[in-house]
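# The following comprises the amino acid sequence and a computationally predicted model.
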Amino acid sequence: MKKIITLCLLLATVLAPAAGEQLPVYLDERQPVEKRIDDALSRMTLDEKIAVIHAQSKFSAPGVKRLGLPDFWTDDGPHGVRPDVLWDEWQQAGHTNDSCVAFPALTCLAATWNPSMARLYGRSLGEEALYRGKNMILGPGVNMCRTPLGGRNFEYMGEDPCLASAMVVPYIQGLQSNGVAACVKHFALNNDEENRFKVNVTVSDRALREIYLPAFEAAVKRGHTWGLMGAYNLYRDQHNCHNRYLLVDLLKGEWNYDGVVVSDWGGTHDTDQAVKNGLDMEFGTWTNGLSAGAKNAYDMYYMAMAYRAGIVSGKYTTRELDDKVRRVLRLYYRTTMARKSGHGFLCSEAHYDAARTIAEQGIVLLQNKRGVLPLKAGTRRLLVVGENAIKMMTVGGGSSSLKAQREILPLDGLKARLGSAVQVDYARGYVGDTTGSYNGVTARQSLAETRSAAQLVAEAVDKARGADYVIVVGGLNKSKHQDCEDHDRLDYGLPYGQDSLVEALARVNSNVVFVNISGNAVAMPWSDKVAAIVQAWYLGSETGTALAAVLAGDVNPSGRLPFTWPRRLADVGAHALGAYPGTWRPGHNIIDEQYKEGIYVGYRWADKHRVKPLFAFGHGLSYTTFAMSGLRLDKRRVAAPDSITATVTVTNTGRRAGAQVVQFYVSDHSTTVDMPVKELRGFARVELQPGESREVSVVLGGHDFQYWDEAGGGWQVSHGRRTLLVGDAADHTPLRADFAVE
């Protein structure tokens, strides 16, 4: 009904002129967009301008009905279109037509190391959003994984700015090809969930520019995102939803961003700062719009009545207001006022295929002793153990919680794939979170359990003695203090006594396969005692199907880790230096957190301090083998800003088709500034048949040869000798070639 009313208003306005009369410029699609914006802006009253820069409900902002400009509707992502909520409550509205396809979490997408999967992901999600009448999806997220305790890491794309930049751009392009805006988040330095409104980050300018900003810059300059969301935390003692340096000086100044800056829900704190420091659309400021807060509570937003009163009194000019409204109108002409090429699709076969393919490509085979996987022919009895084998993971975790039309669970997927030829038995093994509900969406299952922990382990061990394989599906879930918005993990270990369970199973069966469901690394003190380890992420609607396909060998695993997997927290820079989670500022309700590790995040820290991780950044095994050879450069000396092309030959030396991810790292031997041992500067995923060889190339240039000069406040070329290192993981780069930057 909402969509019909909006359409009628728009049609009434468009058809109002008499026959032969020229359309108003702002409605004339033949006119340049900026001219249409100028015309619409000139027709708007002060009240209309104020109205469009703040919310009118939990997820919408008003259009300009008098001019036929429709309301603007946002919705949470980034893994699927969130179910509709009540007008101004987080509780679900109870609709029956707002189920969706749940796509894999963004850590899984990043683990594909395949930009074409990111484009497919964005396009598919955009089609679902378009069908649902959503004009902006609040995602994707590209904050760096600084510590494995980060509660929201599962929504982000790993620890490396090169990888995240390469993946976020096609995601945005795919999403916005539907006329649905991306809203890249959370800008910036959003690496804590616990006390997230109070964390004030201190970070070197070099780390900010080289680690934490590149993916956002790529989203703006290469992805041309139409929306960007400020973060809850503070930087330089200003909240990031109205942070002058980040939003005015950097984003809209240096990067020339022409889109809108959207506040995170409740991230606005001050009218004066919101007006002057770059915020364009305010959402989520406290009110329920109905019974709590002031009457007409949306008028009480910081950029509502208070802003209007400041303009009327002369405290503010309309210069900032007109810039904000101009950006909002530009957003309208890109979305609600754009001629759509289609109507979108919801829960289509193509979307389930996309979700399954992304999941299959993102699953990482971390360990495979004796080639125990894939499951061997002749397997007669398989035991599945663990709560995560039967637990829905699409519900919970915060704003990315979904109401999936279907979610195939790991146990069900294995049973469906293996059929009657294999006896698939199940043992609970442990009990975790049995609630399974979030904001009115309840998982369609019962996880109630009356047996004790000892009884559950005993049952699993007894059944494991006679099994050909024991598949333990464990890890984390989306409960508080695990992978969950608003909370960080309390420790690095697995919860619910899973370590003891795995140890007990490994004592009675040599073919234990541990499938880890999580968006973060976890401690695995028993890793040398199990045969195989599979990182399965949160895979969405097709979880069981994708996982079964990899375990059974229908799909050759090709995922690679998007972050370093440390053996212990002390091997992570932020923890080794005591730089996480920060300290309370005396006399203030602020936590000061200094990023003492600087640019040394993830594998950069491990390289510098010669720390051997459990599994390296970029690591991932296959059911076939590959060889790399013939590394060559098109030149041995390059004068910046020229580029250099590196080419390597990849051969599938095994017996089955598979995909290899070739990773190109650069080691800078300059002594003028402290440099990492190496940094990822490019990668290429190549699919090969048995015996097939193919050349892959990457082009290096620009920031690949630069560092941020803090003294000079700009990018500087580091001149001198470089070494290009090529391999299939950060700890395996056997090919090397030297060149010089002049």
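Structure's in. What do you need? Numbering: from 1, shown residues only.

# okay, CA-based contacts and neighbour counts for the rest of this
Noted.

# Just list the residues touching Tyr600, thanks.
Neighbouring residues of Tyr600 by CA atoms under 8 Å, 6 or more residues apart in numbering: 573, 608, 676.

# next one: Tyr171
Under the contact definition (CA under 8 Å, 6+ apart), the residues listed for Tyr171 are 115, 118-123, 140.

# what's the spacing between the residue nearest the centre of the chain and Ala215?
Of all residues in the chain, the one closest to the mean position by CA atoms, centre = their mean is Tyr156, 2.9 Å from it. Here the distance between Tyr156 and Ala215 works out to 11 Å (CA to CA, to the nearest Å).

# Now, of the contacts of Tyr600, which are buried?
573, 676 (16 or more other CA atoms under 10 Å).

# isn't Gly701 right up against Ile644?
Yes. Counting by CA atoms under 8 Å, Gly701 does reach Ile644; the two are 6.5 Å apart.

# Which of these two has more residues huddled nearby?
Ile644 (19 against 16; other CA atoms under 10 Å).

# my guess is the more buried one contacts Arg632, does it?
No. With contact taken as CA under 8 Å, Ile644 and Arg632 are classed as non-touching, separated by 10.5 Å.

# returning to that earlier point: just the ones of the contacts of Tyr600 in helices?
573, 608 (DSSP state H).

# Structure two is appended below for comparative analysis:
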Amino acid sequence: MAGTPTSPDTEAVVEAALGRLDLDAKTRLLAGRDMWSLPALPEIGLDSLVMSDGPIGVRGVRWTADDPSVALPSPTALAATWDPELARRAGTLLAQEARRKGVHVLLAPTVNLHRSPLGGRHFEAYSEDPHLTGRIGAGYVSGVQSGGVGTTVKHFVANDAETDRFTVNNVVSERALRELYLAPFEFIVANAHPWGIMTAYNSVNGTTMTEHHHLVNEVLRGEWGFDGCNVSDWTAARSTTAAVNGGLDVAMPGPQTVYGDPLARAVRDGEVDEAKVDDAVRNVLRLAARVGVLRGAEPAVTALPEPVDGQALAREIARRAFVLVRNERGALPLKQGTVALAGAAARDARVLGGGSATVFPARIVSPLDGLTAALPEGTLTYAVGADPNTELAVADQGFELRAVCRDADGDVIGTGTAPNGQLQWMGADLPEGVTHDTLHTVELTGTFTPRESGRHTFGVKGLGHFTLRVDGTTYFDDVQRPAKDDPFLTFFGAPEPRAQVELTAGRPVEVSLTQVVRLPENLPLKVISFSLVHQDPRRDPDELIAEAAAAARAADTAVVVVATTERVESEGYDRTDLALPGRQDDLVRAVAAANPNTVVVVNSGSPVELPWRDEVAAVLLGWFPGQEGGDALADVLTGAHEPGGRLPSTWGSLADAPVTQVVPDDGELPYREGVFIGYPAWEKEGRTPAYPFGHGLGYTDWTYESVEVRGTTVRVRLRNSGARPGREVVQVYLAPGEPDAERPARRLAGFAGVTAAPGESAEAVVELPRRAFEVWDEKEGSWSFVKGSYEIQVSRSILDRRLTATINV
């Protein structure tokens, strides 16, 4: 089985290969060759091992739309399915994608917790609950590794916010670490046997994670028996000696890292025991053997899974992840009649979050595309209504561009394709004939054909000297400087508007953006990264909202799509509020006032405030739905399929949220809430959320008939008492009989999905794990089994209990 410990034969090959390496070769292997790979060592039959970002797709070694990837829904969407088997199928597809792109290790999944709703990268993690996170993460890892591709479960550990993530010291009690933040990693190590772990940027209790001997060597490797490879987050490793002694195997990216030559010198100077280096090399060679790049060792997987249809699976995950949180008067599925669609996100869908999770799908089906195809001709109208994007986006629609490389004399030395306005070349990923030594300028040039007449805005995302020309006029010729000292600002920084130009719809104009290449010294790899950005003419917001309301008034049903933007949810920064950007709340209220049969689709990766939720007929949470999101949405709205999702995190207002601090104070972020995050914290504080953890409606009804407990096995009988087939997620919470202020009143202990036709019964079987009855004893430094009486609460959400039983342990 993939992921189980390697065979004695493989371990013998690893030892033989290690024995043939000198110190320099060993330390070179532990440092990245470039941005995404480790060096090949032909003398031992080792090929270069290639890594790639995930978690919703496999980007490969090139950051470009020229190299498209399947884009699945966001991890929050996958968790909303409450289906580990579906997560396994997603992983199997991603292994297939990795093999297609020559990738051996996927830098995923992210199993950090939703500690606070303000976490800017929560779309890339699964849930606020460690059990749900562990179950979904284990399914994902098992699926990827069943395809012979490694995973690196990340970010180990307590990387639960983005503010000052490179330097923050997260102060976390041992009990909170064990019961919450370490728990998903522990579950995945025990049940899916990942081949890799990625250690985080942040410190925990005073020690940076790339040097954390206790958590890596004593807990991860010692207590849990992890035998895989520990890779740093990119640029996270800071100290040669402390990193290798702290259990870090690979320092990425290369070639300038704290390993390689610095590590060899440290050994020769007596600062590092060579046995530590050997331990790290063994872990790398074991990973190489598992993925099939070490000659003489049988790969962990020799029979690959059946091929997976990426488009079909992306569509299935999206529709099964949609969470219907409100459905008054049977607003959904849609009735026959006319539909007025509104919202900029309905036309220009946001299908994934920002940052290193970015991939470039070959196609994107927007809600407008999906509904146009699904509804009878002539029954659908569209109005922008409100645009959440307050800043410029990468030039795409209407642009035809190419990249031109020139030397210092202005002579062309190479050209490259540019599917959109984002150019990102890492390391040696340059057009043919171009080298960093000869490259002086890069020009993105071509034409733009507007789809609207009016004042268009053009700008630049990136750092350095740029020249921007539109339609023969130079609008900017100067240096764009960083607002703060952050090596990743060129990737995650805000675009700057630099030109406003009156253009006519349908008339092409020439555009050009040239950068003078000056590579910053503080990056360990040569990276050329900048973007030509653009924004369509901005119309009067009140006029746009009025148009959408008028269209809604004339239709049988109104559908409004609201969304966050990359400036709201992305790697690199946290949120400051939970409000939808722009005038989208005003749009919803205006449309709802015009048509009581208004359905709102929320296109966000994690919770946002919905102040109008009681004013509309239906609310459907769509997450970042991946490339097939529009067709999946049409499946659910028309009733071809049921929305299958349940909330993996609590949705409520920021004012009511129990845990909101994500900004460090003098470099430290104290986790004062202890074990109370998510729904236990809401319950402890006596606050009622907008929509509770586990909530989700379908298109049928369920009657919970009986619960039987034998030992720690819970059997629940339920019947589909509605008129349509459906799927139900039976949730089992465990509540200690003796109240304890230091322990949550109840926690998710297990769940199971069942399907049934109308009138049919089904049985859900949930095994209660021993850990559900344990707490971490900080005095003893061990798990303590808490005997006594517990109430088993069989529920549809944390607040919707249907059956109870008692168990004594």
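Alright, I've got the coordinates. Predicted model, so just to flag it, every value in this text is computed and none were measured.

# what TM-score do we get after superposing?
Superposed pair, TM-score by TM-score structural alignment, normalised by the length of structure 1: 0.87. Supporting alignment: 668 aligned residues with a CA RMSD of 2.1 Å.

# From the contacts of Tyr171 of structure 1, list the buried ones, please.
Restricting the contacts of Tyr171 of structure 1 to buried positions leaves 115, 118-123, 140, with burial counted as 16+ other CA under 10 Å.

# which among the residues you listed gets closest to Asn191 of structure 1?
Using CA to CA, Pro140 is the member of the buried ones among the contacts of Tyr171 of structure 1 that lies nearest Asn191 of structure 1, at 15.1 Å.

# Save the contacts of Tyr171 of structure 1 as TSV, and put in secondary structure and distance to Asp323 of structure 1 too.
Output for those, formatted as TSV (DSSP: H, G, I helix; E, B strand; the rest coil; distance: CA to CA, whole Å):
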residue	secondary structure	distance to Asp323 of structure 1
Pro115	helix	34
Ala118	helix	32
Arg119	helix	31
Leu120	helix	34
Tyr121	helix	33
Gly122	helix	29
Arg123	helix	30
Pro140	coil	25
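
# Quick one: map Ser797 of structure 2 onto structure 1.
For Ser797 of structure 2, the equivalent position in structure 1 is taken to be Ala729, counting by TM-score structural alignment.

# I'd like to know how far that match sits from Thr564 of structure 1.
Ala729 of structure 1 sits at a distance of 10 Å from Thr564 of structure 1 (criterion: CA to CA).

# any common contacting residues for these two?
With contacts taken as CA under 8 Å, 6+ apart, Ala729 of structure 1 and Thr564 have 616-618 as neighbours in common.

# residues in structure 2 matched by stretch 549-558 of structure 1, start to end?
Under the alignment (TM-score structural alignment), stretch 549-558 of structure 1 falls on residues 635-644 in structure 2.

# actually stretch 187-206 of structure 1, sorry about that
In the comparison with structure 2, stretch 187-206 of structure 1 aligns to the range 156-175 (TM-score structural alignment).

# List the buried residues of the matching stretch.
Neighbour counts using 16+ other CA under 10 Å place 156-166, 168-175 of stretch 156-175 of structure 2 among the buried residues.

# now the match of Ser797 of structure 2, nearest residue through space, not along the chain?
Among residues not flanking Ala729 of structure 1 along the chain, Gly618 sits closest, at 4.3 Å (CA to CA, 6 or more residues apart in numbering).

# In contact with the one you found, which residues?
Contacts here follow CA under 8 Å, 6+ apart; on that basis Gly618 of structure 1 touches 560-564, 663, 728-730.

# wait, which of those residues is closest to Val696 of structure 1?
For the contacts of Gly618 of structure 1, the residue nearest Val696 of structure 1 by CA to CA is Gln663; the value is 10.5 Å.

# Surely that closest one is within a strand?
Yes. Gln663 of structure 1: assigned to a strand according to DSSP: H, G, I helix; E, B strand; the rest coil.

# What residue in structure 2 is paired with it?
The equivalent of Gln663 of structure 1 in structure 2 is Gln731 (alignment by TM-score structural alignment).

# contacting residues for that match?
Contact analysis of Gln731 of structure 2 by CA under 8 Å, 6+ apart lists 694, 748, 750-752, 794-797.
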